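**Q** Sequence first, predicted model second:
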Amino acid sequence: MAIEDFDDILPHVGSFGPFQKRILLLSLPVNYFLAVVYMAQIYQTLTPEHWCAVPELNNLELSERRNLSIPMETRDGELVYSRCRMFDVNFTQMDVTEQPNSSWPTKPCSTADGWDYDLSGGMYHTIVSESNWVCDDDWRPNFAQAMFFVGAIVGSLLFGLLADWYGRLPVLIMSNVLACGAGVATGFAKGFVDYVVCRFLVGMAYDLHYMMMYIILMEYVGPEKRTIVGNVPLAIFLTLGASSLPWIAYALADWRLFSIISSAPIAIIVVAWWLVPESARWLVLKGKSDQTLKTLQQCARINKKTVDPLIYEEFQAATLRTYQLEKDNPINWMDLFRSPKMRQRFLIITLTWMVITVVYDGYVRSLAILPYSVFITNSIAGALELPADLVPVVTLDRLGRRWTLMMALSLAGLAGVATGIVPQSSAMLMTLLAMASRFFITIAMNTGIQYTVELIPTQLRGQGTGVVHITGHGATFFAPFILYLVTYCKH
């Protein structure tokens, strides 16, 4: 068989031997850290149940203070204690055994006195309760999360350029070092600006800190193994990360310590500099045929393969042709709009991906609204990542990409609409529908990733996929604000 591209030489040097398994082994923690980078803020910004603090009543038990000083109000169809108003009476002259009267005047909580927080049920102080980001300031956590996605846009553009100029491996190291450093720094944030800056920097690393390793791994694995290698490890370790993070936060009960302990291990990815090869296709496109050859010879040696020198010579000749062709015919992502068919296809892909990312992010962050332990609901929802990641492995080849994507989006939409229609009193049904919708949107996301790569022409695949992901980050910027609308939606 003639050697025309990198896939053709893989059978000769070994397409899934010890060389590839070493890369796969190091990719496993990267899959876990994807959950850390994306989901850590959930446990940094949990909002405990709260009400106005009344210093004059500090000699009473917490429940007694609330009963005496806080009026009742209707929220989500239930009569509950107000979070942002208190009775406007002189508590120093009041008989503490007196029962509150609903006719008493009320006033907003005093920012000077602050709020009392209910830390029962495993809840702990977060930056929200430390900084009193509640009532008039309850927009701050959502804004910080939106800045995470602004960082993701900036990071995708910046690191994307660096990956084209200097290679995938340096960007893999830089993005993970940034995720580690900014994640640890989050634990030392003293206020709103500090926290937002840290979230922006972590966002810069998001996606590429994982995608660079994914790209390198997929290039060195034979086509017959790519579906399994690309999906199963991600499914297992992303699920492990998503379902274990709630319990790490619960056990530590300290948002600062959680930020440090969950982010610090990302530093282990630095060893990739010595253990992981540079992207073969990047080397080919940059005309670095000698370095590509050394990597292939190392692969053959580790995999214990004997390769005819003529095979290497044929491969080098093919890479030189590819390099010269790219040099003589430079292209960029704007070429995706030159033909009407490709333009239409690319716009549909982009809009679909924007919808998927917004809906997925909304479900990831909305589970805290449900009337159950956030640690239990997030752990169960995290465990659903495993079957949702594995379903496409079966359906993509049997049903096809289009049908799998269409059915997943339709079922996610139906379950999502049903979640909004179900009355608040049916909490269990609402929770099950929300988790079902997240399950299906996760299938749609995994299908969309692969479908996007396959629909974009090979020579435009890197830039085209990058544009799609950046527009997804741009759309997801609005997800925290959409979720914040629940503040104004009273059932």
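**A** Okay, I see it.
**Q** from here on, contacts and neighbour counts on C-alpha atoms
**A** Noted.
**Q** What is the neighbour count of residue 51?
**A** 25 (other CA atoms under 10 Å).
**Q** Return the distance of it relative to residue 66.
**A** Residue 51 sits 7 Å away from residue 66, going by CA to CA, to the nearest Å.
**Q** Please apply the same query to residue 478.
**A** For residue 478 relative to residue 66 (CA to CA), the value is 35 Å.
**Q** hmm, back to that, list the residues that contact both of residue 51 and residue 66?
**A** Here residue 51 and residue 66 share the contacting residues residue 81, scored by CA atoms under 8 Å, 6 or more residues apart in numbering.
**Q** Quick one: classify residue 73 as helix, strand or coil.
**A** Under DSSP: H, G, I helix; E, B strand; the rest coil, the three-state class of residue 73 is strand.
**Q** surely it meets residue 81?
**A** Yes - using CA atoms under 8 Å, residue 73 makes contact with residue 81 at a distance of 6.1 Å.
**Q** Show me what whatever helix or strand residue 480 lives in packs onto, helices and strands only.
**A** Using DSSP states H and E, residue 480 falls within helix 479-484. Counting contacts by 3 or more CA pairs under 8 Å, 6 or more residues apart in numbering; DSSP states H and E, helix 479-484 is packed against helix 140-166, helix 340-366.
**Q** looking at those, which is buried most?
**A** Mean neighbour count (mean count of other CA atoms under 10 Å) peaks for helix 140-166 among the helices and strands packed on helix 479-484, with a mean of 20.
**Q** Any idea which of the helices and strands packed on helix 479-484 gets closest to residue 312?
**A** Comparing these against residue 312 with CA to CA, the closest turns out to be helix 140-166 (24.7 Å).
**Q** Which strands or helices does that closest one pack on?
**A** Packing contacts for helix 140-166, counted by 3+ CA pairs under 8 Å, 6+ apart, involve helix 168-186, helix 192-205, helix 208-220, helix 461-476, helix 479-484.
**Q** mind putting these in JSON lines, distance to residue 254 included?
**A** Below are these laid out as JSON lines (distance: least, CA to CA, whole Å):
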{"stretch": "helix 168-186", "distance to residue 254": "13"}
{"stretch": "helix 192-205", "distance to residue 254": "16"}
{"stretch": "helix 208-220", "distance to residue 254": "26"}
{"stretch": "helix 461-476", "distance to residue 254": "28"}
{"stretch": "helix 479-484", "distance to residue 254": "23"}
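**Q** this is the comparison structure:
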Amino acid sequence: MLEVDKMLEKCGDFNRQQLIMLLLSSLINLLSAMHFVSSSIMNTVPKHWCADGLGSGPPPPNIDECKPFYSNSSNSGTCKKYNYESYMGFQSFVSEMNWICDDKWKLKQANNIAMAGCVLGTLVMGYLADLLGRVPILVFANVITVLGNFLTIFGVNFELFCMLRFLMSFVVNSNFSIIRILIVEYMRPSLHTVCLNICYGFLIYLGMVITPSIAILMGSWRRFMLLDALPIIVVPIFYYFVPESVQWLISRQKYDQAIESLRRVAKINGRQIDDSDFEEFIEDCKLSQQNTKTNPNLLHLFKTPRLRRTFLILLFEFTPWSLFRLVCVVRHWVLSIP
């Protein structure tokens, strides 16, 4: 809506409000990167070998070994206890739960369920954001992620662990994508590329680089997941510093709430806006909606050259990655079948 863009220029399209949103977005991206890497870290499979019948402190074998080194009438060739050679002293979830050898299928199944949750959540959470609003879904997604990380510490059985990983994967894409949409709406268009690349690309890269070192310093997957869950204390501030999408409020004909969001942006940015400007803005929005004869649908993406170009760019950018993830889900699922 052109009316929204003009109103945001008066309220301030790059000032304190936008800087606060960039800061929160950077924090979310950093934590999301830690969450992405946490699965690989906690599911690390260290070098292992069967400890049945071995004395104290034997030298580790050259390769992983699932069978006892010494067979006799008291064992049936099935190992009951394993030794691990942990990397820099880090104890992973796999080494604690012994999800190796005959139980390695559990790890593959858990990863399959997590990836399925990610694919399904991308569709459902986007629909909920259109139905209930951007900010509530943003807060909900971050709360579920942080609580899921904390509760995973107690997920010592297969079913509970899979359920928690599914829930976290279900909301993981919404953690950073929704606030990115809000930043695009409230920020000056000429600064979209620079600001989003800094708080999105750079912070996610930084988070992925430093997360393994943080995990090593923690020493175990439980302490690492606890550290990852601590940021829940900052989630409630989203309600106070992140305004709801004005365009979404206008599309739902919630005009009073749209004005309230704009007033809050103007107040934080130190701008004084006359009531007549807000009234004129709402009248223009109502007039624009009255002149719109049909409700937007998927086919409207091809209505104008600009929309067609943007849609095709996004399609070619994200489709290969989405197909790759789908192939990985199917492949892991097939390989995990006994």
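**A** Received, thanks. In this text the structure is predicted, and so the values were computed from the model without any measurement.
**Q** re the thing from before, tabulate the helices and strands packed on helix 140-166 of structure 1 in JSON lines, adding columns for mean neighbour count and distance to residue 272 of structure 1.
**A** Formatted as JSON lines, those follow (neighbours: other CA atoms under 10 Å; distance: least, CA to CA, whole Å):
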{"stretch": "helix 168-186", "mean neighbour count": "23", "distance to residue 272 of structure 1": "7"}
{"stretch": "helix 192-205", "mean neighbour count": "23", "distance to residue 272 of structure 1": "16"}
{"stretch": "helix 208-220", "mean neighbour count": "22", "distance to residue 272 of structure 1": "9"}
{"stretch": "helix 461-476", "mean neighbour count": "21", "distance to residue 272 of structure 1": "22"}
{"stretch": "helix 479-484", "mean neighbour count": "18", "distance to residue 272 of structure 1": "34"}
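**Q** and residue 405 of structure 1, which of those is closest to it?
**A** The minimum distance between residue 405 of structure 1 and these falls on helix 461-476, with 16.4 Å, by CA to CA.
**Q** who's in contact with the closest one?
**A** Outside helix 461-476 of structure 1, the residues that touch it by CA under 8 Å, 6+ apart are 146, 149-150, 152-153, 156-157, 160, 332-333, 336, 349-350, 353-355, 357-358, 361, 452-453, 456.
**Q** so that helix versus helix 208-220, what angle?
**A** Put simply, helix 461-476 of structure 1 runs at 150 degrees to helix 208-220, going by axes from the mean of the first three to the mean of the last three CA atoms, to 10 degrees.
**Q** okay, the angle between helix 461-476 of structure 1 and helix 140-166?
**A** Computed by the same axes, to 10 degrees, the angle separating helix 461-476 of structure 1 from helix 140-166 equals 170 degrees.
**Q** Which part of structure 2 matches stretch 13-30 of structure 1?
**A** The alignment of stretch 13-30 of structure 1 onto structure 2 (TM-score structural alignment) covers residues 11-28.
**Q** What residues sit buried inside that stretch?
**A** For stretch 11-28 of structure 2, burial by neighbour count (16 or more other CA atoms under 10 Å) applies to 11-18, 21-22, 24-28.
**Q** from the middle of its chain, how far away would the helix or strand that contains residue 64 of structure 1 be?
**A** Take DSSP H and E as the rule and residue 64 of structure 1 turns out to sit in helix 62-69. Relative to its parent chain, helix 62-69 of structure 1 has a centroid offset of 40 Å by CA atoms, centre = their mean, to the nearest Å.
**Q** again with stretch 221-235 of structure 1
**A** In terms of CA atoms, centre = their mean, the gap separating the centre of stretch 221-235 of structure 1 from the centre of its chain is 20 Å.
**Q** So for that stretch, what gets flagged as buried?
**A** 221-222, 227, 229-231, 233-235.
**Q** Let me have those in CSV, adding secondary structure as columns.
**A** Shown next, in CSV, are these (three-state DSSP):
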residue, secondary structure
221, coil
222, coil
227, helix
229, helix
230, helix
231, helix
233, helix
234, helix
235, helix
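**Q** Take those and write them to a markdown table, including distance to residue 326 of structure 1.
**A** Conversion of the buried residues of stretch 221-235 of structure 1 to a markdown table gives the following (distance: CA to CA, whole Å):
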| residue | distance to residue 326 of structure 1 |
| --- | --- |
| 221 | 24 |
| 222 | 24 |
| 227 | 28 |
| 229 | 29 |
| 230 | 28 |
| 231 | 31 |
| 233 | 34 |
| 234 | 33 |
| 235 | 35 |
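**Q** Mind telling me the two of those residues farthest from one another?
**A** Spanning the widest gap among these are 222 and 235, at 19.8 Å by CA to CA.
**Q** ok, average deviation of stretch 29-38 of structure 2 from structure 1?
**A** When structure 1 is superposed, stretch 29-38 of structure 2 averages 1.5 Å from its matched positions, counting by mean CA distance after the TM-score superposition for structure 1.
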